[in-house]
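> Kindly return the folded structure for what I paste below:
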Amino acid sequence: MRCRPLLALLATAILALAGVQPAAAAPRVKDIVDVQNVRSNQLVGYGLVVGLAGTGDKTRNSPFTEETLQAMLERMGVNVRDVQMKPANVAAVSVTATMPAFARAGSTIDVQVSALGDSTSLQGGTLLVSSLRALDGQIYAVAQGPLAVSGFKATGAGASVSRGVATSARIAGGAIVEREVPFVLRSSTSLKLALKNPDFTTARHIATAINGRYAGTATVLDPGTVEIAPAASFKGDVVDLLGEVENLPIVVDQVARIVINEASGTVVMSADVRISPVAIAQGGLTITINETPVASQPAPLSDGQTAVLPRTKIAVDDGGGASLAMVGGGASLQSLVSGLNTLGVSPRDLITILQAVKTAGALQAEIEVQ
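Reported below is the predicted structural model:
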């Protein structure tokens, strides 16, 4: 009988200890900001995958595959304009990649390959050399190599099995950078730190931490931007300054927010969620219907026939056992969840209750429905 109170006490103690974290666990500046102009670039290209085991595009449904193959062969000196081609082992694909900041010519990056036509699988294929362009139309990388497909699909006469996506693949280090994005960080006289989650308090904490190390260096421009300009006493350049300040621990503040995904029934609440005094009752109407038909036999030597008679049992639960829970003012996330769990609330019921409490004006947090 004392097991449940003991477990509840133990859970409370664990939560209390979890709230006490060492200073080293605080996020660093580099974890919560992005540096201006230090960004990756998206690349996209078009190419052909060859070597497929009969799972390539059908030229009747994907004529661009045949046209691309003809153009490639003509560039290699093979004339196939008057030949009707039906390549079953070739597929047209899109090639995408992300070139990180400061990528230098000759370095390699990963590429993602996806089928464009009606190819059923890219398993065992090899991507032929494909140029990757940015939005400015310039070629920044060239990709080629064997594909690594995580999914598969097998089909028989009466059954089929599939796992993952067989028409999407990846090539680790499959592209070589040919053109660099011009940006010289050392010559910058000042830089701006863009907060990933803009907040006035967090921006002030970042500026305070940086100025505590290098006085007069950081200035808060807005909730999402902190500008860094080396002071006259600083000996070095902006790169040295960033290397020093990016490891400073910062106390991150956040808006009380509840994120709800109604499709999956997922509810995520930040630790700063507070509610005003409110009473919550949870209950529902449940109707259970069980059908147990029975057979009725006619009397011996009679002309009657066997009949099946329905037997229905209906049970109604109107939630009369549900109780009313009182949540005190300024309740924390822990007390709110504990109180709702006491009522036996499911995740989907929790979504409805939180929305109702917000409508009543007792929930001091933002609700974001995905």
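
> okay, CA-based contacts and neighbour counts for the rest of this
Will do.

> Between its first and last residues, how far does stretch 21-35 reach?
28 Å (C-alpha to C-alpha, to the nearest Å).

> Pull out the buried residues from it.
For stretch 21-35, the neighbour count (16 or more other C-alpha atoms under 10 Å) marks 28-30, 32-35 as buried.

> for stretch 40-60, same thing?
Judged by neighbour count (16+ other C-alpha under 10 Å), stretch 40-60 contains these buried residues: 43-52, 55-59.

> what about it, start to end distance?
Using C-alpha to C-alpha, the end-to-end distance of stretch 40-60 comes to 39 Å.

> Now do the buried residues in stretch 142-162.
142-149, 151-152.

> Quick check: Leu336 vs Gln254, distance?
19 Å.

> next one: Val95
In terms of C-alpha to C-alpha, Val95 sits 38 Å off from Gln254.

> and those two? which has more neighbours close in?
Val95 (25 against 15; other C-alpha atoms under 10 Å).

> Now distance to Thr359 and secondary structure too, for the buried residues of stretch 142-162, in a markdown table please.
Output for those, formatted as a markdown table (distance: C-alpha to C-alpha, whole Å; DSSP: H, G, I helix; E, B strand; the rest coil):
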| residue | distance to Thr359 | secondary structure |
| --- | --- | --- |
| Val142 | 55 | strand |
| Ala143 | 54 | strand |
| Gln144 | 56 | strand |
| Gly145 | 57 | strand |
| Pro146 | 56 | strand |
| Leu147 | 53 | coil |
| Ala148 | 51 | strand |
| Val149 | 49 | coil |
| Gly151 | 46 | coil |
| Phe152 | 48 | strand |
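
> Looking at those, which is nearest Val80?
Minimum distance to Val80 across the buried residues of stretch 142-162 is 23.8 Å, recorded for Gln144 (C-alpha to C-alpha).

> Now the nearest residue to that closest one once chain neighbours are set aside: which helix or strand?
Nearest non-adjacent residue to Gln144, counting by C-alpha to C-alpha, 6 or more residues apart in numbering: Val129, 4.6 Å away. Here Val129 sits within strand 126-133, counting by DSSP states H and E.

> run this one through as well so I can compare:
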Amino acid sequence: MTVKKIIAVIVFVLLAPGVFAERIKDIAEVAGVRPNQLIGYGLVVGLDGTGDQTTQSPFTTQSFNNMLKQFGITLPEGTRMQMKNVAAVMIQAELPAFAKPGQKLDVTVNSVSNAKSLRGGSLLMSELKGIDGNTYAVAQGSLVVGGFGAQGSDGSSITVNIPSVGRIPGGAFVERVVPNNFANGQPIVFNLHHPDFTTSNRVAKAINDMLGPEVAMPMDAVSVRVTAPVNPAHRVDFLALLENIEVQPGDEPARVVINSRTGTIVVGEHVRVSPVAITHGSLTVSISEDYDVSQPNPFGRGETVVTPNSEVDIEEELNPMFKFSPGATLEDIVRSINDVGASPADLMAILEALKQSGALKADLMVI
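You can find the predicted model right below:
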């Protein structure tokens, strides 16, 4: 028997506990200090005939007419415009925490109608609003489009990337400050990126070891509250000190993650298997159909007939049974599965069967 190669990409996490320390700024964030999403609507002009087909997107015409009225231009009633050089777009941006008026933001512009491409276009001045409806930035500028398309007279076409999406680096200016409670004199709260009671306790202990007892207190698996100075300038110095304190995060829970689309399997370090025996085999049934011609002897009275001839072959791989001893480790699992040989589907089936039998001491996640 030849051992099959494992086609699936198997990533094994082999981090030894307590070896790597991380800064608090890498594993947590300050409560209330976060970016905010902005959105806006506008018009892109200057396109080379690749804009919206106005017969199918009346809101583009309406938006353009409303803009002209702001400049005192009123079109005669019933005027029909073919604005192939104009496209209606939605605009996205992210407003960082503590952003001040006059600072620049990068914006992403997306066509919302049937424009073929935004290449070469310029966004007209557009407001960017927050969830509260207030305007926090204003965007305008020339688009950078990474995709393009071409079409022949016979109807053939080719498209590279997405030509209906573009970006404007530094294309928006901040107009309003988002208030936050950083300078209100309240205690600073760190929220962990990954909830873990052990890590929360270690963060509080590391802060107290440096600054004294009862400065930090873990609130739950996510939050750690730290008593901070009231003066805003002192709070900045204080936070700069805290975020660079190194902490050893708690060990991740035992977990096996399977990506059924790509065949990727991630096995955590603390995965264990109870005593169990597994067989891995494959039964192959092959059926072939053939036909024979039966003829009578020369000058005989019989008739020529066609008779079917079927062959059935059964082939079974003689893969051995392998056994996991008590407390089998990740290394044992890897060695055993490699020895028996398995395809991606076989590996997933083995892990799922281990979980159902209760032998796999880990969470099994299929994504």
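
> Kindly provide the TM-score of these chains.
Comparison of the two superposed chains (TM-score structural alignment, normalised by the length of the second structure) gives a TM-score of 0.83, and 339 aligned residues with a C-alpha RMSD of 3.1 Å.

> and the strand holding Val129 of the first structure, which stretch of the second structure?
Aligning strand 126-133 of the first structure against the second structure (TM-score structural alignment) gives residues 122-129.

> So which bits of the matching stretch are buried?
122-123, 125-129.

> Next, the mean deviation of it compared to the first structure.
Stretch 122-129 of the second structure: mean distance to aligned residues in the first structure after superposition is 0.7 Å, counting by mean C-alpha distance after the TM-score superposition for the first structure.

> Quote the end-to-end distance of stretch 338-358 of the first structure.
For stretch 338-358 of the first structure, the end-to-end distance is 18 Å (C-alpha to C-alpha).

> Give the aligned range of that stretch in the second structure.
Taking TM-score structural alignment, stretch 338-358 of the first structure hits residues 335-355 over in the second structure.

> For the matching stretch, what is the distance to the chain centroid?
Offset of stretch 335-355 of the second structure from its chain centre (C-alpha atoms, centre = their mean, to the nearest Å): 27 Å.

> For that stretch, buried residues please.
Applying a neighbour-count criterion of 16+ other C-alpha under 10 Å, the buried positions in stretch 335-355 of the second structure are 336-337, 340-342, 344, 346-348, 350-352, 354-355.

> Please report how far the closest residue to Ser40 of the first structure other than its chain neighbours lies from Lys58 of the first structure.
Among residues not flanking Ser40 of the first structure along the chain, Pro100 sits closest, at 4.2 Å (C-alpha to C-alpha, 6+ apart). In this view, Pro100 of the first structure and Lys58 of the first structure are 36 Å apart by C-alpha to C-alpha.

> quick one, strands of the stretch 251-367 of the second structure?
Counting by DSSP state E, counting those that start in this stretch, one finds strands in the stretch 251-367 of the second structure at the ranges 255-259, 264-267, 272-273, 276-279, 283-294, 305-316, 321-324, 360-361, 363-366.

> now, of these, which is deepest in the fold?
Of those, the one with the most neighbours on average (mean count of other C-alpha atoms under 10 Å) is strand 272-273, at a mean of 22.

> now for that one, which elements pack on it?
When contacts are defined as 3 or more C-alpha pairs under 8 Å, 6 or more residues apart in numbering; DSSP states H and E, strand 272-273 of the second structure sits against strand 360-361.

> The strand it packs on against the first structure, how far on average?
Counting by mean C-alpha distance after the TM-score superposition for the first structure, strand 360-361 of the second structure comes out at 1.2 Å.

> Give me the contacts around that strand.
Contact with strand 360-361 of the second structure is made by 254, 271-274, 351, 354-355, as judged by C-alpha atoms under 8 Å, 6 or more residues apart in numbering.

> Show me where the stretch 101-250 of the first structure has its helices.
Remark: helices assigned in the stretch 101-250 of the first structure by DSSP state H, counting those that start in this stretch are 200-213, 238-245.

> For these, give me JSON lines that also has mean neighbour count and distance to Val268 of the first structure.
Listed next are the helices of the stretch 101-250 of the first structure as JSON lines, based on neighbours: other C-alpha atoms under 10 Å; distance: least, C-alpha to C-alpha, whole Å:
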{"stretch": "helix 200-213", "mean neighbour count": "18", "distance to Val268 of the first structure": "21"}
{"stretch": "helix 238-245", "mean neighbour count": "15", "distance to Val268 of the first structure": "32"}
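
> what's the closest of the ones you listed to Ala175 of the first structure?
helix 238-245 (28.3 Å).

> Tell me the residue in the second structure aligned with Thr217 of the first structure.
When the second structure is aligned by TM-score structural alignment, Thr217 of the first structure is paired with Val215.

> again, but for Val226 of the first structure
Using TM-score structural alignment, Val226 of the first structure pairs with Val224 in the second structure.

> Do I have it right that that match meets Asn191?
Yes. Val224 of the second structure is within contact range of Asn191, at 6.7 Å (criterion: C-alpha atoms under 8 Å).
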